[in-house]
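Colleague: Quick one, structure for this:
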Amino acid sequence: MNPLTHPTQTGAEPETPARELESLLARAAAAAPRWAALTPLERAAALAAVADMLDANTRHLVKVAAEETGLGTARLSGEVARTTGQLRMYGEYAATGAPFGVTIDHADSATAPPRPELRRYQVPLGPVEVFAGGNFPFAFSVAGTDTASALAAGCPVLLKAHPGHPRTSATTAALVQEALAEAGAPLGTFALFTGREAGVTVLRDPRVRAAAFTGSVRGGRALFDIAAARPVPIPFHGELGSVNPVVVTPGAVGERRAEIFSGFAGSLTLGTGQFCTKPGILLLPRDPEAVAELAAEVGSAPAAAMLSPQIAEGFRRRLAEVAGAPQTRTLVESSVTTGDDGRPLAGPGLFLVDTVEEFLQDAENLLEECFGPSAVIVQYDTEDEVTRLLDRLEGSLTVTFHTAGEGPHGVDLSTLVEQARGKTGRVLFNSWPTGVAVAQAQQHGGPYPASTSAHTSVGPHAIERFLRPVVYQDAPAELLPAELREENPLRLVRTVDGKTETA
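Modeller: Here you go, the predicted model:
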């Protein structure tokens, strides 16, 4: 079956019937206290069981996804491994107790005012709606980072499948449900549904206590507004759009010219530019020869498949908007065509703006994300010009600096880096933003419109999105939850009277 002729690929996304949706919501609500009551270690074992199930079925999952998305088997196999690694990592981190922030301050009558006994920890919010992402059919989809972090927190998940890979989603969901059931998770801990209207219905339902989203600014903002307008608003953790500017210093060009230019072209075209961390703006010291070299490097990249006709149409629209700006000059003209298998193909595009002043004249247009293999080079002459452009930048997932080694940078990097810190969640040096390591120290998010949340969506700290703090004051020992008991029966990491205790 050619997925591009399937109804889900042409906008007619099937809607889960209302009666079935109600059943899923009721089951998730019933499962919430039971799933939360399991110890973090028990939930970690269930997540590991899901990871084992997916690993055991990698070949089948990759085959289905390759047929449906056009992504290569090597890319998809690596993505399954990333997905199962996330599931295990988040579960193991939760099992330590770290996300739950157990903190105990014993009573102290000598303080002013006297301090009562306080025992604080974080508890699961309840059922979470996850809107699966389209550009990663595994790692940000059914069993991806949002699902893994919500389950690790102790929250059931209602997964709204992405229409771009329906068979992959259904196949993955069936394996997740089977593994959770075998691991003893209550019925309703995880469920998949489909449909745009169904997604809104679930978001508005009072039984849903939080939501997570990966996608466009337009779609994410609309859902964020719905979440905020509910009679009881809920957290909406949306990862939206980002232009991910790259600043190349004069010293870096002098030291690593060819390496930087080839690295930029590779990062720009990786995954046909369909990564949220694709570098969309390159701030380059004025150098006509460098611009020509970059154009040759980018122009040599072949056209590649895009994920869906809808994404291809959005890319075509943004190309026209950028090319139509009087400030831009086309260096490499992108094309969007149809391959022999019916999939949309996109070639890389590259634009030049001669000065920062000209760029700022149409900043609202040029600072909007172009989701696909296209970028804008902006030539600069002074550090002040870089400062002015970064000042106009809205929130971004990343800001990257390419610097000299031991030689002079040619700009005051300390000032620029401090400025970048206020605009982004991740500041990179001498590397490229595509590639988001799954690690405890990771931050994947940034000021709006990069995201609607202060939290990361990648790495085990993502668990914290689905928790809220509760304090027990002067509570009788027999009424304390296990996490807060003096003897620490769950062996959790905790802070007692200001001192950290390990398990």
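Colleague: all contacts plus neighbour counts: C-alpha atoms, from now on.
Modeller: OK.
Colleague: Look at the nearest residue to Gln177 once chain neighbours are set aside and say how many residues are nearby.
Modeller: Computed as C-alpha to C-alpha, 6 or more residues apart in numbering, the closest residue to Gln177 that is not its neighbour in sequence is Phe190, at 6.5 Å. Neighbour count for Phe190, taken as other C-alpha atoms under 10 Å: 28.
Colleague: Quick check: Phe190 touching Val157?
Modeller: Yes - contact status for Phe190 versus Val157: in contact at 4.8 Å, counting by C-alpha atoms under 8 Å.
Colleague: any residues in contact with both of these two?
Modeller: Ala28 (C-alpha atoms under 8 Å, 6 or more residues apart in numbering).
Colleague: Alongside the first, I'd like the structure of this one:
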Amino acid sequence: MTTPLTDSSAEQVRAACAAAAAAAPAWGLTPIPQRAALLRALADALQAAREALVPLADEETHLGPVRLNGELDRTAFQLRGFADQIEAGRAQPVQDDEAVPGAPPAGRPRLTRVAVPVGPVANFAASNFPFAFSVLGGDTAAALAAGCPVVVKAHPGHPRLSRAVAELAAAVLPAGVLQLVEGAGTAVGVALVRDPAIAAAAFTGSVRGGVALWKEANARPRPIPFYGELGSVNPVVALPSALAANGAALATQLAGSIVLGCGQFCTSPGLVLVRDDEPSRSFVRQLAEALAAANPHAMLNAGIRANFNAGVARLHGRTGVKSLLALPAREAAPGAHLFATDAATFLADEVLHEEVFGPSCVVVTVRDLDETLRVLAAVEGTLTVTLWGADEDTPAHRRLVAGAQAIAGRVLFAGVPTGVAVTAAQQHGGPWPSSTNGFTTSVGYAAIERFLRPVALQDAPAWLIAARGQA
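Modeller: A predicted model of the protein is given here:
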């Protein structure tokens, strides 16, 4: 059950941004131990409110208490993790070059490179992760850790939960540090990105919505960075050696990944590349059987369900595309869909390159490595590529890895792409159109770098250098 939204007025959006701007100087100068303590206090408050928040989230998203309890814990883990990271110096990186007598280039003044918070950040909450990519999710945690206040645009798919979490945060954080605005249409988001107080924006959602806001961010009199995580098809390359050795288990594992969360993960595998041989054909049959036995839950909302229905309808009956599985809906839950085509058809039809957000996947049969690489290149940009069977050092595998790295932010050699670890080495962001900036990540502790701006201090006084070390 969802509650209809009343869009925040232009005055309310402006007031939220002004409050964040007023809070920015003090929050940016908050000593690191105090800032870390507040991040941990947010995590504690979130977990303490579990019994109220999880049922509310389930009413609005249909994701189920098991998934939502795990996601709440992940959100608390992220907040505590960023607290640990800033205590270790991640929010105050310092590179110090001592002075060298003489004129440049051999000589130089003392230069100390530091990082400063960019200022208020607009965070657009996601529909599919009502805790982990929402009011207190990863983007908010990273921005707060960097010393930036946040104005969150609540997602219309879970408005009551968003309000409850924002109220919880307001009881922990200093005034103005976290603000909430709401709106089901585009006006509130556009007003938020356009507001002169906003210094950066983070977004997780559709390609269409993200591109529109990205254009607004760049059209401002003073453009701002817009970190958008958009659509992704997440190809899985299943080499014959892997399928001959373990095809049945891999088919079961992949089917589980396709239907996980009813396919509503940004890392859901939507494309599988196989060869024209018996291990691959057997794997595809086993994949169809495993999907047929799966039972996806209801989708997040009627709009996402309608888009999914339209997406699979475009593929059924398409020239050169065979429908291997088209399960009927089970009450409110859609059935899984599996399609098959060849490389030539895939390369010629851009519709096949598009993400279908939900439990759907396209199998592409390729003849050889060259055709595999052409199909991957046609994807252009994706959050992940999974390579099964590239375990040995061969010229072919080196070419395949290079092709995967060219289009993806994360390359897997085992497992499936769903499930994104929160860690220092994580990269969740790939080349366009999977994200607007493939040089940054929205998951993991490097996410803080999006909201810090480097500044070089030349011949800085001793008190300033000492203050940086004590912050």
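Colleague: quick one: the residue nearest to Gln177 of structure 1 and Thr415 of structure 1, what's the gap?
Modeller: As judged by C-alpha to C-alpha, to the nearest Å, Phe190 of structure 1 and Thr415 of structure 1 stand 47 Å apart.
Colleague: ditto for Val386 of structure 1
Modeller: 11 Å.
Colleague: of these two, who's got more company?
Modeller: Neighbour count, other C-alpha under 10 Å: between Val386 of structure 1 and Thr415, Val386 has more, with 20 against 11.
Colleague: In structure 1, spot the helix with the most residues.
Modeller: helix 73-96 (DSSP state H).
Colleague: which residues are contacting that one?
Modeller: By C-alpha under 8 Å, 6+ apart, the list of residues contacting helix 73-96 of structure 1 reads 39-41, 43-45, 47-48, 50-52, 54-55, 58-59, 62-63, 65-66, 99-100, 136, 138-139, 143-145, 148-149, 152-153, 438, 459-460, 463, 491-493, 503.
Colleague: Ok, stretch 471-489 of structure 1 next?
Modeller: In contact with stretch 471-489 of structure 1 (C-alpha under 8 Å, 6+ apart) are residues 102, 104, 116-121, 490, 492.
Colleague: so can I have CSV of the residues you listed showing secondary structure, neighbour count and distance to Val399 of structure 1?
Modeller: CSV is the format used below for these (DSSP: H, G, I helix; E, B strand; the rest coil; neighbours: other C-alpha atoms under 10 Å; distance: C-alpha to C-alpha, whole Å):
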residue, secondary structure, neighbour count, distance to Val399 of structure 1
Val102, coil, 22, 34
Ile104, strand, 22, 39
Pro116, coil, 14, 46
Glu117, coil, 15, 44
Leu118, strand, 17, 41
Arg119, strand, 23, 40
Arg120, strand, 20, 36
Tyr121, strand, 21, 34
Leu490, coil, 17, 41
Leu492, coil, 22, 36
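Colleague: Can you pick out the most distant pair from those residues?
Modeller: Maximum pairwise distance among the contacts of stretch 471-489 of structure 1 (C-alpha to C-alpha): 24.2 Å, between Pro116 and Leu490.
Colleague: which among the contacts of helix 73-96 of structure 1 end up buried?
Modeller: Among these, those buried by neighbour count (16 or more other C-alpha atoms under 10 Å) are 39-41, 43-45, 47-48, 50-52, 54-55, 58, 62, 65-66, 99-100, 136, 138-139, 143-145, 148-149, 152-153, 438, 459-460, 463, 492-493.
Colleague: Fine, thanks again, bye for now.
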